[in-house]
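Novice: Just to be clear, the model below is a prediction. Sequence and coordinates:
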Amino acid sequence: MADPKGFMTTPREDWPRRPVRERVHDWNEVYVPGALLPIISEQADRCMDCGIPFCHEACPLGNLIPEWNDLVSREDWRAASDRLHATNNFPEFTGRLCPAPCEAGCVLAINQPAVTIKNVECAIADRAWEEGFTPPRPPDRLSARTVAVIGSGPTGLAAAQQLTRAGHTVVVYEKDDRIGGLMRYGIPEFKMERRHLERRIDQMRAEGTRFRTSTAAGRDIAADELRARYDAVVLATGATAWRDLAVPGRELTGVHQAMEYLPQANRVREGDLEVSPLSAAGKHVIIVGGGDTGADCLGTAVREDAASVTQLDIYGQPGPERDEGAEPWPTYPRLYRLSAAHEEAGELRSAPAADADARLFAASTLRFTGDADGRVRELHLTGVDAGRRPLPGTERILPADLVLLALGFSGPDREDGLVDQLGLELEPRGTIARDARFATNVPGVFAAGDAARGQSLIVWAIAEGRAVAAAVDHHLTGAPSPMPAPIGPYDRPMTA
């Protein structure tokens, strides 16, 4: 604890964002380059070095937050990087993409703004790359054991890196043409520039992990062949079976899933397309769904120069303070948060009919109506109460040329046939069933991440990848693994 009074004398200061009217004209990250390092040591000083740090419990990775806060406050960046990477394979991903449940669990957050844990994490990770603290770590020797990892999202990459470093020969199969899963094609670059992903992939290649792109397991390589070729198979395909909206007019042209829209915009950034076939340019856009995916659509549509963008959230507008009765500390509270995309839409007045920024709260879609050519033109909605029951007299009509459904995901996509070919048992909600060691009902086949847990956060995905790697290592060697296993398959976030 470098400054015992830091939490009393230093106010919270977040990484500043670039001006809205500047950043909406590019796809670079929204933060001011170089503006984090000058403030981060004092922000790390605000850590109280608690006797019982609840940030550890709030973070499924068990990040050693007070330790690397202290090291940053002393500007010992190498040691801080070592402590950070001891529990997290990809801190530059979580430092940019995680909603920071660790900050909700910060003891200081009981009655003050929490420590900027996420910003400190990001600063350490970026400094580590700049200073060369993250060289490849290939194994000293190989085990002669082979593992196939299906899916290259954060779970698959974490599992693959851990198993490669343990000496096993690992091949990652990805059905898309590039590695990264939803981090590649689902997350806009204004949230995380692709260079952060590319350098981790390069690091993994240098360590010995092999990658096979444009290869859908179950279609391009059969389940029987995978099992015959490898000593173990890890299913980390994610939960990509999207939820739909069963209302009249759903069949109209112009009503799309968010994950049909976002990948096209990201492919423009990759240079595959000149213009997205689903571009929002000049269109009235409605986003149905109030979560992070909806906010990603919002920021993307603003950058594509939509005529208007409105986001519908079925929940009521949350307040600015934690409801101690319903969501007591240290659980993650539902608060009114202003993401970068919402800040942009609010300042640019992209949604004149919205309650706040670009959002209409407590709003439920009734139906879509279209023109004579079958294209969507209007969205009919109603206000709802806390039980999601329609409120009489609150029906409204919004113009809509493009509707994006961001309603979440229910489980793994079964279109490629892998689940059925393997004969996997499923949970009632559609996720892959597994035991306490991440093993499925099929010998040698393990399941991790959203495919088994259900839709979750990137920090839980990486924790799952590390934990399943330890389980697979135990299976391959027949001995308890020395690899860290931060969570079990049945662990869940803290709730009241």
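Specialist: Okay, I see it. Numbers count the residues shown, from 1 in each chain.

Novice: From here on, just use CA atoms for contacts and neighbour counts.
Specialist: Noted.

Novice: Contact partners for the nearest residue to Ile110 once chain neighbours are set aside?
Specialist: Among residues not flanking Ile110 along the chain, Trp329 sits closest, at 6.6 Å (Cα to Cα, 6 or more residues apart in numbering). The contact partners of Trp329, by Cα atoms under 8 Å, 6 or more residues apart in numbering, come to 104-105, 109-110.

Novice: okay, pairing it with this:
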Amino acid sequence: MGKPTGFMDYSRQTAEAAAPRERIKNFNEFHIPLSKEEQQIQAARCMACGVPFCQSGMELMGMTSGCPLHNLVPEWNDLVYTGNWEQAYNRLAKTNNFPEFTSRVCPALCEAACTCGHYGDAVSVKENEHGIIENAYEQGFARPKPPKVRTGKKVAVIGSGPAGLAAADQLNKRGHQVTVYEREDRIGGLLMYGIPNMKLEKHVIDRKVNIMREEGVEFITGANVGKDVKTAKLLKEYDRIILACGAKNPRDIKAPGRDAKGIYFAVDFLSATTKSLLDSDLRDNKYISAKGKKVVIIGGGDTGNDCVGTSIRHGASSVTQLEMMPKAPDQRADNNPWPQWPKVCKTDYGQEEAIALFGHDPRMYQTTVKEFLKDKNGKLCGLITVKLENRQDEKTGRMVMAEAPGSEQKLEADLVLIAAGFLGTEKYVADAFGIALNERTNVKTEPESYETNVKHVFAAGDMRRGQSLVVWAIREGREVARAVDESLMGYTNLGA
């Protein structure tokens, strides 16, 4: 373990964030990492628990507790504490292909399950992970390591998000020849165009992709499989195919006036901003601008918060975020004990920036849209909101969120961003391969299996499990790689 009394001797410390009014001036990452010495002190707080819930990745009350990748957290915390940074990287890389991504965008399920967090402050696991991987790049520990032997087997991976990249990385390490097809102009999937730059700068993705390229993975961009690239050709050329195309069908808001000009899906808003930022530093104006606009964001999750932060950086005149559910408690409720995921109110970076800029939290809880208002030219000019209350459904007996009578309110808006989640895979890809979908419009596979109804075609990530976290996508990518490797070779020695 780290220092036996470390959790008592040292207080939790994390990277300092730039002040909200300063960081909104650009789209750069805004946390200042701890020094190596400070990081080693933080690692000393790890107790190497007899039962390390941080790496359990188990389901409790329908929520994940601990890391789904089963990262060897106490082991590499101890190695950081003792200054053995190279071995710490080796232990981290054993279970996680992309700590440079998870240490930036993962909600830290490990920390929520940390035993220290039961009565005090959790170990700064995510910060330690970031320190390990960035030091590994600086010191050359993360350099390219091409496989010494090739199997002669060819695998196509469709989609370059975290699931597709993880599968490609694992199978390439095994010695198979892997080609990744991506329909966008850059590799990374939603890591590239769905997550804003201030959370994950894109050179971080490029850095890892370039290493994978040097290790032998081939990447083809601008390749829309199922439209521009024929599936029959892929099935003929490759021994196995993995579909990792994500779940990009956005959930819509069906309300009168939905056809008003000025209503966009959040994913389109975020993607266009990032592409324009990378292409021209926003000078080409090929994005949906929030400058000077009254922005209303429908949805209270991470994507909604990203829209808040992005709109503020554009120069929005006001930002309002609508959440259907009630405000979560500030502290754990009695019916939400550790090590369950804490269902508490989180004020994220975008909301912090809105508070600093506009003087109040942008969120309106238990509120949804009843009608979109438009002017005589069909342009959005506002919306009618309605409050929701928890009520028992007369037919099913279940508690549902229903409209509160007489709670309608008019809200000015000239830009609405719908961040209400995703419904499943885009059907044209499944149809092109003849893949069966389940009732949730995700790719259908047998339980604990990644193979589809089409022989030699596998699926993983959000396309199979539905909208989820980056860390789950990486796990699915690793597991589908095991399944593909076993189907090719008759056995597998790839780690899960």
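Specialist: That came in fine, so what should we check first? On a predicted model such as this, the values are computed, not experimentally measured, just so you know.

Novice: quick revisit: same list (the contacts of Trp329 of structure 1) but as a markdown table, adding distance to Gly430 of structure 1.
Specialist: Formatted as a markdown table, those follow (distance: Cα to Cα, whole Å):
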| residue | distance to Gly430 of structure 1 |
| --- | --- |
| Ala104 | 30 |
| Gly105 | 31 |
| Ala109 | 37 |
| Ile110 | 38 |
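
Novice: List only buried entries from those residues.
Specialist: Buried subset of those (neighbour count, 16 or more other Cα atoms under 10 Å): 104-105.

Novice: Tell me which of the contacts of Trp329 of structure 1 fall in helices.
Specialist: Judged by DSSP state H, the contacts of Trp329 of structure 1 include Ala104 as members of helices.

Novice: Relative to Lys191 of structure 1, which of the contacts of Trp329 of structure 1 is nearest.
Specialist: Lys191 of structure 1 lies nearest to Ala104 out of the contacts of Trp329 of structure 1, by Cα to Cα, at 20.9 Å.

Novice: Please identify the residue in structure 2 that aligns with the closest one.
Specialist: In structure 2, Ala104 of structure 1 lines up with Ala112, judged by TM-score structural alignment.

Novice: Spatially nearest residue to that match, not counting backbone neighbours?
Specialist: Nearest one to Ala112 of structure 2, counting by Cα to Cα, 6+ apart, is Trp341 at 6.1 Å.

Novice: contacting residues for Val255 of structure 1?
Specialist: Counting by Cα under 8 Å, 6+ apart, Val255 of structure 1 has contacts 376, 402-405.

Novice: what residue of structure 2 matches up with the residue nearest to Ile110 of structure 1?
Specialist: By TM-score structural alignment, Trp329 of structure 1 lines up with Trp338.

Novice: C-terminal to the helix or strand that contains Leu226 of structure 1, what's the next element?
Specialist: Remark: Leu226 of structure 1 resides in helix 223-229, with elements defined by DSSP states H and E. Moving toward the C-terminus from helix 223-229 of structure 1, the next helix or strand (DSSP H and E) is strand 232-235.

Novice: mean distance, that following strand to its aligned residues in structure 2?
Specialist: Strand 232-235 of structure 1, aligned to structure 2 and superposed, deviates on average by 0.2 Å (mean Cα distance after the TM-score superposition for structure 1).

Novice: so the helix or strand following that strand matches what in structure 2?
Specialist: Reading on from strand 232-235 of structure 1 to the C-terminus, the next helix or strand found by DSSP H and E is strand 241-242. The alignment of strand 241-242 of structure 1 onto structure 2 (TM-score structural alignment) spans residues 249-250.

Novice: Contacts for that stretch, please.
Specialist: Contacts of stretch 249-250 of structure 2 (Cα under 8 Å, 6+ apart): 265, 267, 419-426.

Novice: Columns secondary structure, distance to Pro147 of structure 2 and neighbour count on top of the residues you listed, output as a markdown table?
Specialist: Converted to a markdown table, the contacts of stretch 249-250 of structure 2 look like this (DSSP: H, G, I helix; E, B strand; the rest coil; distance: Cα to Cα, whole Å; neighbours: other Cα atoms under 10 Å):
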| residue | secondary structure | distance to Pro147 of structure 2 | neighbour count |
| --- | --- | --- | --- |
| Phe265 | strand | 42 | 19 |
| Val267 | helix | 37 | 25 |
| Ala419 | coil | 42 | 27 |
| Ala420 | coil | 43 | 21 |
| Gly421 | coil | 39 | 23 |
| Phe422 | strand | 37 | 18 |
| Leu423 | coil | 38 | 17 |
| Gly424 | coil | 35 | 25 |
| Thr425 | coil | 33 | 26 |
| Glu426 | coil | 34 | 17 |
